[in-house]
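Trainee: Dropping the sequence and predicted coords here.
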Amino acid sequence: MQTPTLLTVLVILVLAGYWIGRQRSIQLAQPAGGIRFLRSLPNYYGLMAVVWAGVPAVLVLLLWGAFDSVLVRGMVMAGLPEQFQQLTAERQGLIFNQIGNIARGADPSADPALLAAAEHYKNLLQISVVARSIVLLSIVFAGIGIAYFYIKPEVRAREHFEAVLRTSLLTCSLIAIFTTLGIVMSVLWESIKFFRIIPPTEFLFGLQWSPQIALRADQQGASGAFGAIPLFAGTLLIAAIALIVAVPIGLMSAIYLAEYAKPKVRNTVKPLLEVLAGIPTVVYGFFAALTAAPFIRDVAHWIGNTFGWEVFANASAQSALAAGAVMGIMIIPFISSLADDVITAVPRSLRDGSLAIGATRSETIRKVIFPAALPGIVGSIILAASRAIGETMIVVMAAGLSAKLTANPLDSVTTVTVQIATLLVGDQEFDSPKTMAAFALGLTLFVVTLGLNFIALKVVNKYREQYD
């Protein structure tokens, strides 16, 4: 029984178990005078049957999926002749992939050993599918049977079900926590290996970024410089430009929609603003590369040629200003929508009190509503800043890949995320400083973002104590 069919059958059986458990509780309650003599509602007895039948089956299915391929591969490789057993792990992986291709008919190999292994592989897969179906169906039927005999009027089914639900929620929370820890530890481990080769001071304070490593002593153009200051400067420059564009527009639009706009206007304009959040970033990248960047370059050249300003006359076709401006347009909905929700959530009593003592609407917004909503507004700005710092596609297409230490927004720059993507593209050796530099950049970006969030949390808590 294939996986989709098996899952469909399991769902049907679990739903049948719910109905059986519910009907069983109602049946047992009839001699005592009805369901009012049950310790829980009939639905909870049905849910208890679902727990008995579904949870063990799901756990076994997950474990089966996790270890099935490993066991099958081990048995297939163990059945190969001795010369295959002496190969390296990478070579054995290639041999196993070839066996899988032979079993699927995609590789007409003539090697008798591989043909036999492919036949063995297909047999093991068939045995695994049949055994999985038998085991899971047996577990579901056993669970329904146990629930059927365990259901009694005096059983507190609601408490049992809620205990399982609490355990499931706790498990999901722990999975999220351990997943985060796993990500951090994996990045940290690779970063430590990088810093054993490249000193942290050179990485954090170096002014030259050229991660190409020379393969020969006479090779040119491979300096192997890992100074990340140009990347951090480019990241902050583009993010600052994006926030300069997005914060005023986003906040003003939020204030207008929340305090001044009529309901009809608000119901029309707000969805149109939020449409910007659904546009793929690659579309923004095309717009920045094909429209915004050439326009900014032409305007800068006109200004430079007209007034003799060399900075404008030398404007690059790919610039931080083009990438930052388009990125600012992209993150306007993040600030506008969240700030609008926060401003709307300010208690009406604060508005009425301010207007009652003679304040104008604009004074009420500036001196009452805006300070009261400041924690949420700061949160929206931090979210937008994180979105800007983590953007890659727009920077690649509109700002370029040049790691330059410059504050000129008309020059081409690059960011940390762009370099991470560049370093990990293609076939790479994960024991080289060039590849491990991506993990060091990721760790540094994580620490910086964590620091920004910590500062924002302090600001939020300060003003929340004042206005709550």
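Mentor: Happy to help now that I have it.
Trainee: rest of the way, CA atoms for contacts and neighbours
Mentor: OK.
Trainee: buried set for stretch 70-85?
Mentor: V72, V76, M77 (16 or more other CA atoms under 10 Å).
Trainee: can you tell me the helix or strand for the second one?
Mentor: I take that to be V76. Using DSSP states H and E, V76 sits within helix 42-78.
Trainee: List the buried residues of that helix.
Mentor: Neighbour-count burial for helix 42-78 [16+ other CA under 10 Å]: 42-55, 57-58, 61, 68, 72, 76-77.
Trainee: Tell me the one among the buried residues of stretch 70-85 nearest to P333.
Mentor: Using CA to CA, V72 is the member of the buried residues of stretch 70-85 that lies nearest P333, at 49.9 Å.
Trainee: That closest one reaches L124, doesn't it?
Mentor: Yes - counting by CA atoms under 8 Å, V72 does reach L124; the two are 6.6 Å apart.
Trainee: so after the helix holding V76, what's the next helix or strand?
Mentor: Next along from helix 42-78, by DSSP H and E: helix 82-85.
Trainee: And that next one, what does it pack against?
Mentor: Packed against helix 82-85, as judged by 3 or more CA pairs under 8 Å, 6 or more residues apart in numbering; DSSP states H and E, are no other helices or strands.
Trainee: again, only using 10 Å
Mentor: Here helix 82-85 is seen to pack against helix 42-78, helix 89-103 when contacts are counted using 3 or more CA pairs under 10 Å, 6 or more residues apart in numbering; DSSP states H and E.
Trainee: this is the other structure I want to compare:
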Amino acid sequence: MPLLWLFLIVLAIAAGAYVLARVRVLAMAGENRRALHSLPVYYGSNAAMKSGVPALLVLAVWLVAQPLVIDTIASGHIPDSAIAETTSRGLVMAEVRRTADGIDMAIASGELSETAARDPQADIEDLSARLSDAGAILTSEITPPVFRAAQELRALSAVGTQAMTIIVVLIALFGALWALRETKPDFRARNVVEQGVRGLLIAAASIAILTTLGIVLSLVFNTVEFFRLYPASEFFFGTNWAPSFSGRGGASDLGIVPLLWGTFYISLVALIVAVPIGLFAAIYLSEYASPKVRAVAKPLLEVLAGIPTIVYGLFALLTVGPLLMRVFGDEGLGWMQAGTAVMTAGLVMGIMLIPFVSSLSDDIINAVPQALRDGSYGLGATQSETIRQVVLPAALPGIVGAILLAASRAIGETMIVVLGAGAAARLSLNPFDAMTTVTAKIVSQLTGDSDFASPEALVAFALGMTLFVITLGLNVFALYIVRKYREQYE
């Protein structure tokens, strides 16, 4: 049964339970609502909640756990002798999943019958040809162990889906019957529903935490798998980035140092552009601009934060890059060989970061108590002296926090780098050379001609984990500084 139909069936059972519970309690009370402990809507909501919520929770957990369990069982059907020294069980299981998907595609297109798909003695060469004709993407030849594991994977998936459908529907029906059985005029339905809603609110508040946990775990597991196939010392200390999509990583150099250098170099150029402009704009808006000017200028400045990054990337590629080439290229000073360079991406990224710095700094400067300014004016200081010697020192921790948040945003940027900085992984101090960043290589590694479980693809998770740790540290440090600053004036 399709998942959508199962979901609609559960919703239909919950809706039916709602109507029946409401009708039942009103009938038992003789249509006298004063004889009820709670409003009729609470009795219906109690029945709908007890029939729908547990069933949907079981459905969600089942959908997450079933692939993990099935992969583990199917992996056990692959003998160690079928795994070559140059590969791993994870790579073989990736091929098993592709084969299973290809069989489903072949059956759907009519290239293969269900009987032939279940035949353990099937001709492997004929099967491969049929899967290719059906449009299946296979990165290597199908072997008998892989085919048998794919058959087991499909069989277990079918059984698991049937069991899930039966169990989820039974839970929904049982919940509905249980709620109808306890539906009586003196039942405290309102209290139960409010407690249930409170639990749902807590669950909703936990989604962010669980999502973060899931992201971290996916990064950790795939990073560990990568380091089983590639030495960690060469990854963290290697100065050459040259992935090879042939040989499953045997000829690849996957050193992260040039990528980190490009990331920090481009981010540094961006901050050199964004911090002075953003800080000066914040000082003007908070200390010099009239209310009318501020009401117009600040929203216009913050429009920059709403422009998609792909637009900034196109601006870097089509406008800023050619403009820099006219000045620093062969027609000018001769320092620049192409429009894609660190300077191109850094300038455009700095423009993108201006509203981050200016808006946060403006709020922080406005949070400085007016009494500090009045005391400075009372001592005979001018407005510029007050800003330099009183306001900015008081707001400095918050401004530093804003700069760090902008830096973490710059480190995680992708599209501007892809279109404006080029794709060369190199160690160079020349800002007019093409370089690349960690985020750009994550994109390229996951879209290359490589097995998803190969070192060339798994390295994207190691890159992501490294970038996650760096940006998380910057964000935590920035939030710590900002919160410490705000507590001084509350």
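Mentor: Ah, there it is. Just so you know, these numbers come straight off a predicted model, no measurement behind them.
Trainee: quick one on the thing from earlier: mind putting the buried residues of stretch 70-85 of structure 1 in TSV, distance to L188 of structure 1 included?
Mentor: TSV is the format used below for the buried residues of stretch 70-85 of structure 1 (distance: CA to CA, whole Å):
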residue	distance to L188 of structure 1
V72	33
V76	36
M77	34
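Trainee: from the middle of its chain, how far away would the longest helix anywhere in structure 1 be?
Mentor: Longest helix of structure 1, by residue count under DSSP state H: helix 157-197. Here helix 157-197 of structure 1 is found 15 Å from its chain centre; the criterion is CA atoms, centre = their mean, to the nearest Å.
Trainee: tell me the angle it makes with helix 42-78.
Mentor: Angle of helix 157-197 of structure 1 versus helix 42-78, following axes from the mean of the first three to the mean of the last three CA atoms, to 10 degrees, is 40 degrees.
Trainee: count of residues packed around the spatially closest residue to N240 of structure 2 that is not a sequence neighbour?
Mentor: Spatial nearest neighbour of N240 of structure 2, excluding adjacent residues (CA to CA, 6 or more residues apart in numbering): G255 at 5.3 Å. Using other CA atoms under 10 Å, G255 of structure 2 has 21 other residues around it.
Trainee: quick revisit: would CSV of the helices and strands packed on helix 82-85 of structure 1 with distance to V135 of structure 1 be doable?
Mentor: Conversion of these to CSV gives the following (distance: least, CA to CA, whole Å):
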stretch, distance to V135 of structure 1
helix 42-78, 9
helix 89-103, 26
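Trainee: So which of those helices is nearest W209 of structure 1?
Mentor: Smallest distance to W209 of structure 1 across the helices and strands packed on helix 82-85 of structure 1 (CA to CA): 32.9 Å, for helix 89-103.
Trainee: Mean deviation, that closest one versus structure 2?
Mentor: Once fitted to structure 2, helix 89-103 of structure 1 is off its aligned match by 4.7 Å on average (mean CA distance after the TM-score superposition for structure 1).
Trainee: rewinding a little: so which of the helices and strands packed on helix 82-85 of structure 1 is nearest L251 of structure 1?
Mentor: helix 42-78 (46.9 Å).
Trainee: Any idea how far that closest one is from the middle of the chain?
Mentor: Chain-centre distance of helix 42-78 of structure 1: 27 Å, with CA atoms, centre = their mean.
Trainee: That helix vs helix 89-103, what angle?
Mentor: 110 degrees.
Trainee: What is helix 42-78 of structure 1 packed up against?
Mentor: By 3+ CA pairs under 10 Å, 6+ apart, helix 42-78 of structure 1 packs against helix 3-29, helix 82-85, helix 89-103, helix 112-150, helix 157-197.
Trainee: report the angle between the axes of that helix and helix 112-150?
Mentor: Going by the same axes, to 10 degrees, helix 42-78 of structure 1 makes 160 degrees with helix 112-150.
Trainee: that older thread, in this structure the residue nearest to N240 of structure 2 contacts P243, no?
Mentor: Yes - look at G255 of structure 2 against P243 with CA atoms under 10 Å: they come within range, at 9.5 Å.
Trainee: Redo the helices and strands packed on helix 42-78 of structure 1 as CSV? Include distance to L338 of structure 1.
Mentor: Output for the helices and strands packed on helix 42-78 of structure 1, formatted as CSV (distance: least, CA to CA, whole Å):
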stretch, distance to L338 of structure 1
helix 3-29, 39
helix 82-85, 60
helix 89-103, 49
helix 112-150, 46
helix 157-197, 25
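Trainee: Quickly find the element holding S210 of structure 1.
Mentor: If you go by DSSP H and E, S210 of structure 1 is part of strand 209-213.
Trainee: Give me the buried positions along the helix or strand just after that strand.
Mentor: Counting by DSSP H and E, the next helix or strand C-terminal to strand 209-213 of structure 1 is strand 223-226. Residues G224, A225, F226 are the ones in strand 223-226 of structure 1 that count as buried (16+ other CA under 10 Å).
Trainee: Measure how the next helix or strand after strand 223-226 of structure 1 sits relative to strand 209-213, angle-wise.
Mentor: Downstream of strand 223-226 of structure 1, the first helix or strand assigned by DSSP H and E is helix 229-255. Between helix 229-255 of structure 1 and strand 209-213, the angle comes out at 130 degrees (the same axes, to 10 degrees).
Trainee: Packing partners of helix 229-255 of structure 1?
Mentor: The helices and strands touching helix 229-255 of structure 1, judged by 3+ CA pairs under 10 Å, 6+ apart, are helix 200-205, strand 209-213, helix 263-275, helix 320-344, helix 370-389, helix 393-398, helix 416-423, helix 433-467.
Trainee: With mean neighbour count and distance to Q30 of structure 1 added, can I get the ones you listed in TSV?
Mentor: Compiled in TSV, these are given as follows (neighbours: other CA atoms under 10 Å; distance: least, CA to CA, whole Å):
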stretch	mean neighbour count	distance to Q30 of structure 1
helix 200-205	16	75
strand 209-213	17	78
helix 263-275	13	54
helix 320-344	25	52
helix 370-389	21	55
helix 393-398	26	66
helix 416-423	20	66
helix 433-467	17	56
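Trainee: rewinding a little: name the nearest of the buried residues of stretch 70-85 of structure 1 relative to G206 of structure 1.
Mentor: M77 (49.0 Å).
Trainee: quick one, what contacts that closest one?
Mentor: Taking CA atoms under 10 Å, 6 or more residues apart in numbering, we find M77 of structure 1 in contact with L71, F84, Q85, Q92, G93, I95, F96, I99, A117, Y121.
Trainee: From Q98 of structure 1, how far out is it?
Mentor: Distance, M77 of structure 1 to Q98 of structure 1, by CA to CA, to the nearest Å: 12 Å.
Trainee: quick one: common contacting residues for those two?
Mentor: Listed as contacting both M77 of structure 1 and Q98 by CA under 10 Å, 6+ apart are Q92.
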